[in-house]
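Asks: Sequence first, then the predicted structure:
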Amino acid sequence: MAALASLGVVAATGTAAATVSGDGGNRIGVLTGGGDAYVKEGGLSAGWIHELAGVRQVALSGDRIGVLTNSGDAYVKEGGLSAGWVHELAGVKQIALSGNRIGVLTNSGNAYVKEGGLSAGWVQQEAGVKELELSGNRIGIVKQSGEALVKEGGLSAGWVSELNNVIGLDLSGLRIGVLTAGGDAYVKEGGLSAGWIHELANVKQLELSGNRIGVVTGGGDAYVKEGGLSAGWVHELAGVTQIALSGNRIGVLTGGGDAYVKEGGLSAGWIHELGGVTELALS
């Protein structure tokens, strides 16, 4: 199985990659060990549709699906699961989707975002970037230096510095989450200059969706909280390498490559989705 840093999760010992959480859609995506991307739509027991082979990242948002191939080509489709692919850019190491925005991070560390149709023009956001995140009208980056910055509004809006010594960033609505190099997870809510709330220590992945916050600890325990930033944690599962959130869904990937998703409350039962999985994404 690939290392955590290549699975679209935030690892305290590696470089962060794209978020794998959504904001209330009904799609589930997986990437298998052989590099095959599958997506399902509807209920947790719906059938899988094979999307593409030779894939190393899958991203979901609304009715859009994005993939990054092993050769570094970013593709996005819009509409049904069997819609045709549109080639977005070559030389890419991360893709991000949110609403009608598409973001890519190139191998040279340049972050670009487009807004509108799949063939819209790119707007360069920043150079020297190691992670790019999108949510609504917010764009977030982590610089190679470890500085996290977020902008709000148009693609040419100005950046606000959020925190230094950051290895992972996640955005959802009015919430911003960061994971520091020391494994501390912080979340803020409201404006870009709001104060931080320390959520948990010894964290290796942080994910946000709506009013839920999810973490995977250094020991492989997945926890989720719902409500305010100081709400209590609910233990979801042990032996976890990745967590994903979307609306009232929670997904986890175990160390053995099994993907599970639950729907409803934090203590709902798990549904086994697929084995041999290296990445899980929700929309």
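Replies: Good, I have the coordinates.

Asks: When you work out contacts or count neighbours from here on, use the C-alpha atoms and nothing else.
Replies: Fine.

Asks: Go through stretch 165-174 and flag the buried ones.
Replies: 165-174 (16 or more other CA atoms under 10 Å).

Asks: Need the max-distance pair from these.
Replies: Pairwise distances across the buried residues of stretch 165-174 peak at 23.2 Å for N165 and G173 (criterion: CA to CA).

Asks: quick revisit: CSV please, covering the buried residues of stretch 165-174 and showing distance to G84 and secondary structure.
Replies: What follows is the buried residues of stretch 165-174, written out as CSV (distance: CA to CA, whole Å; DSSP: H, G, I helix; E, B strand; the rest coil):
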residue, distance to G84, secondary structure
N165, 40, coil
V166, 37, strand
I167, 35, strand
G168, 32, strand
L169, 31, strand
D170, 29, strand
L171, 28, strand
S172, 28, strand
G173, 29, coil
L174, 33, coil
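
Asks: Determine the angle, from 0 to 180 degrees, between the helix or strand hosting V187 and strand 166-172.
Replies: Element membership for V187 (DSSP states H and E) is strand 185-189. If you take axes from the mean of the first three to the mean of the last three CA atoms, to 10 degrees, strand 185-189 sits at 40 degrees to strand 166-172.

Asks: which residues are contacting strand 185-189?
Replies: Outside strand 185-189, the residues that touch it by CA atoms under 8 Å, 6 or more residues apart in numbering are 174-179, 194-201, 203, 206, 229.

Asks: what does stretch 59-78 give?
Replies: Under the criterion CA under 8 Å, 6+ apart, residues 20, 22, 25, 27, 29, 54-58, 79-80, 83-99, 104, 118, 281-283 lie in contact with stretch 59-78.

Asks: Centre of the chain to that stretch, how far?
Replies: Relative to its chain's centre, stretch 59-78 lies at 13 Å (CA atoms, centre = their mean, to the nearest Å).

Asks: go on, stretch 219-227?
Replies: 16 Å.

Asks: do stretch 42-55 as well
Replies: 18 Å.

Asks: okay, how far is it across it, tip to tip?
Replies: With CA to CA, to the nearest Å as the measure, stretch 42-55 spans 23 Å from end to end.

Asks: From the contacts of stretch 59-78, keep the buried residues only.
Replies: Buried subset of the contacts of stretch 59-78 (neighbour count, 16+ other CA under 10 Å): 20, 22, 25, 27, 29, 54-58, 85, 88-90, 92-99, 104, 118, 281-283.

Asks: Filter those down to just the ones in helices.
Replies: Using DSSP state H, no member of the buried ones among the contacts of stretch 59-78 falls within helices.

Asks: A further structure is provided below for comparison with the first:
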Amino acid sequence: MNLRTLSAVAAVLALAGLTGASTAHAVPGTVSGDGGNRIGVLRANGDAHVKEGGLSATWVKEHDNVKQVTLSGNRIGVLTGDGVAWVKEGGLSASWVREADDVKQIALSGNRIGVLKDNGDAYVKEGGLSATWVKEADKVKELELSRNRIGIVKGNGDAYVKEGGLSATWVREHDNVIGIDLAGNRIGVLTADGVAWVKEGGLSASWVREHDDVIQLELSGNRIGVVTDRGNAYVKEGGLSARWVHEYTHTIQIALSGKRIGVLKGDGDARVKEGDLSARWVLEANNVTELALS
């Protein structure tokens, strides 16, 4: 069972009142985008499907035996059950390129691809799908990408971010971290006590405490989303001190991209809305274990 599945189970237990409100479980991996028009789902049977266009567009089966799906622009990445990371670029029917083996997490952003290997080594490549890998760090438990930033969480809970080229210098951002997310000039971390923190601006900007009792934090553009250990999904839009809007209940995952918000319910229903925070929800798929937006 991977970390995402564990956090989903923990969220369901929290909904049932079977676990304490102070226990936080991060949802790792890149599930949010920057305003694209693609939606991806991972079904309970391991099939990954992606649609492009409106919320009622037709699903295309992309790959089977998948345990993670991620989207960025016109790229799709999947991690299969045997630890192989695959990426395609272009249309939904483009050919897959085998990127790396022995992988436990894949991340995409713009023209960058990142993989976290089973041994904790994090690698990133920039450019085409056949570009050369650069080792970024070791002893890593989560890797995140956002345009010209790379973020990692080390095994000891320290979070680091670098800005610029792949060989830029790491800056230590926070400790006691179980999840990190990046979007534009924002950095978000989820600490082990369930607190979501976000900073905006340079790598040395000040942290703002956004929400408590959180199991997932997601950033996209000027929106921030959280899922609490009670299964409530909230989103705010604008500045870091903007007002939270309650979006859904019984939620185990949230994804953001541009004007789209997606939620995955505990019963496996994936829903997406487009527009303002009070827009109407559209049921996208059933029997879903992961939802991704680009």
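Replies: Structure received. All of these numbers come straight from a predicted model, not from anything done at the bench.

Asks: what TM-score comes out when they're superposed?
Replies: Here the TM-score for the pair of chains, by TM-score structural alignment, normalised by the length of structure 1, is 0.97; 282 aligned residues with a CA RMSD of 1.5 Å.

Asks: sorry, back to before: the strand holding V187 of structure 1 maps to which residues in structure 2?
Replies: Aligning strand 185-189 of structure 1 against structure 2 (TM-score structural alignment) gives residues 196-200.

Asks: Over to stretch 144-158 of structure 1?
Replies: The alignment of stretch 144-158 of structure 1 onto structure 2 (TM-score structural alignment) spans residues 155-169.

Asks: Okay, buried residues for that stretch please.
Replies: Judged by neighbour count using 16+ other CA under 10 Å, the buried positions of stretch 155-169 of structure 2 are 155, 157-163, 166.

Asks: so what's the aligned residue in structure 1 for G258 of structure 2 up against?
Replies: Per TM-score structural alignment, the equivalent position to G258 of structure 2 in structure 1 is G247. Applying CA under 8 Å, 6+ apart to G247 of structure 1 gives the contacts 22-25, 209-210.

Asks: again, only this time at 10 Å
Replies: The contact partners of G247 of structure 1, taken as CA atoms under 10 Å, 6 or more residues apart in numbering, are 21-26, 208-212, 263-264, 282-283.

Asks: And L264 of structure 2, by the same measure?
Replies: Contacts of L264 of structure 2 (CA under 10 Å, 6+ apart): 8, 41, 233, 248, 250-255, 270-272, 284-292.

Asks: How about V12 of structure 2?
Replies: Taking CA under 10 Å, 6+ apart, we find V12 of structure 2 in contact with 6, 18-19, 229-231, 250-252, 265-267.

Asks: and if you look at S6 of structure 1?
Replies: For S6 of structure 1, the contacting residues are 14-18, 56-57, 93-94, 278-279, by CA under 10 Å, 6+ apart.

Asks: Okay, and which of these map to strands?
Replies: Among the contacts of S6 of structure 1, the ones falling in strands (DSSP state E) are 56-57, 93-94, 278-279.

Asks: Would you point out the most distant pair within those?
Replies: Spatial extent of the ones in strands among the contacts of S6 of structure 1 (CA to CA) is set by the pair K93 and T278 at 16.9 Å.

Asks: Under the alignment, what does K40 of structure 1 map to in structure 2?
Replies: Under the alignment (TM-score structural alignment), K40 of structure 1 maps onto K51 of structure 2.

Asks: so that match touches G40, yeah?
Replies: Yes. Counting by CA atoms under 10 Å, G40 is a contact partner of K51 of structure 2 at 6.5 Å.

Asks: Need the overlap of contacts for these two.
Replies: Residues touching both K51 of structure 2 and G40 (CA under 10 Å, 6+ apart): 59-62, 284, 293.

Asks: Between these, which sits nearest V171 of structure 2?
Replies: L293 (28.2 Å).

Asks: Please pull up the equivalent of the closest one in structure 1.
Replies: Matched by TM-score structural alignment, L293 of structure 2 corresponds to L282 in structure 1.

Asks: got a list of what its match touches?
Replies: Neighbouring residues of L282 of structure 1 by CA under 10 Å, 6+ apart: 19-30, 39-40, 58-62, 243-247, 249-251, 261.

Asks: With L44 of structure 1 instead?
Replies: 26-28, 249, 260-263, 270-273.

Asks: Filter these down to the buried ones, PyMOL style.
Replies: Per 16+ other CA under 10 Å, the buried members of these correspond to this PyMOL selection:
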select buried, resi 26+27+28+249+260+261+262+263+270+273
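
Asks: and K162 of structure 2, what does it touch?
Replies: Applying CA under 10 Å, 6+ apart, the residues contacting K162 of structure 2 are 136, 145, 148-152, 168-173, 203.

Asks: What distance do you get for it to A100 of structure 2?
Replies: 23 Å.

Asks: can you check D229 of structure 2 too?
Replies: Distance, D229 of structure 2 to A100 of structure 2, by CA to CA: 34 Å.

Asks: Same question for Y248 of structure 2.
Replies: Applying CA to CA to Y248 of structure 2 and A100 of structure 2 gives a distance of 37 Å.

Asks: now swap in L55 of structure 2 and tell me
Replies: 32 Å.

Asks: on that earlier part again, going through the contacts of L264 of structure 2, which ones are buried?
Replies: Neighbour-count burial (16+ other CA under 10 Å) applied to these gives 8, 41, 233, 248, 250-255, 270-272, 284-292.

Asks: got a list of what the closest residue to R38 of structure 2 other than its chain neighbours touches?
Replies: Among residues not flanking R38 of structure 2 along the chain, E52 sits closest, at 4.4 Å (CA to CA, 6 or more residues apart in numbering). Applying CA under 10 Å, 6+ apart, we find E52 of structure 2 in contact with 36-40, 58-60, 74, 91-92, 294.
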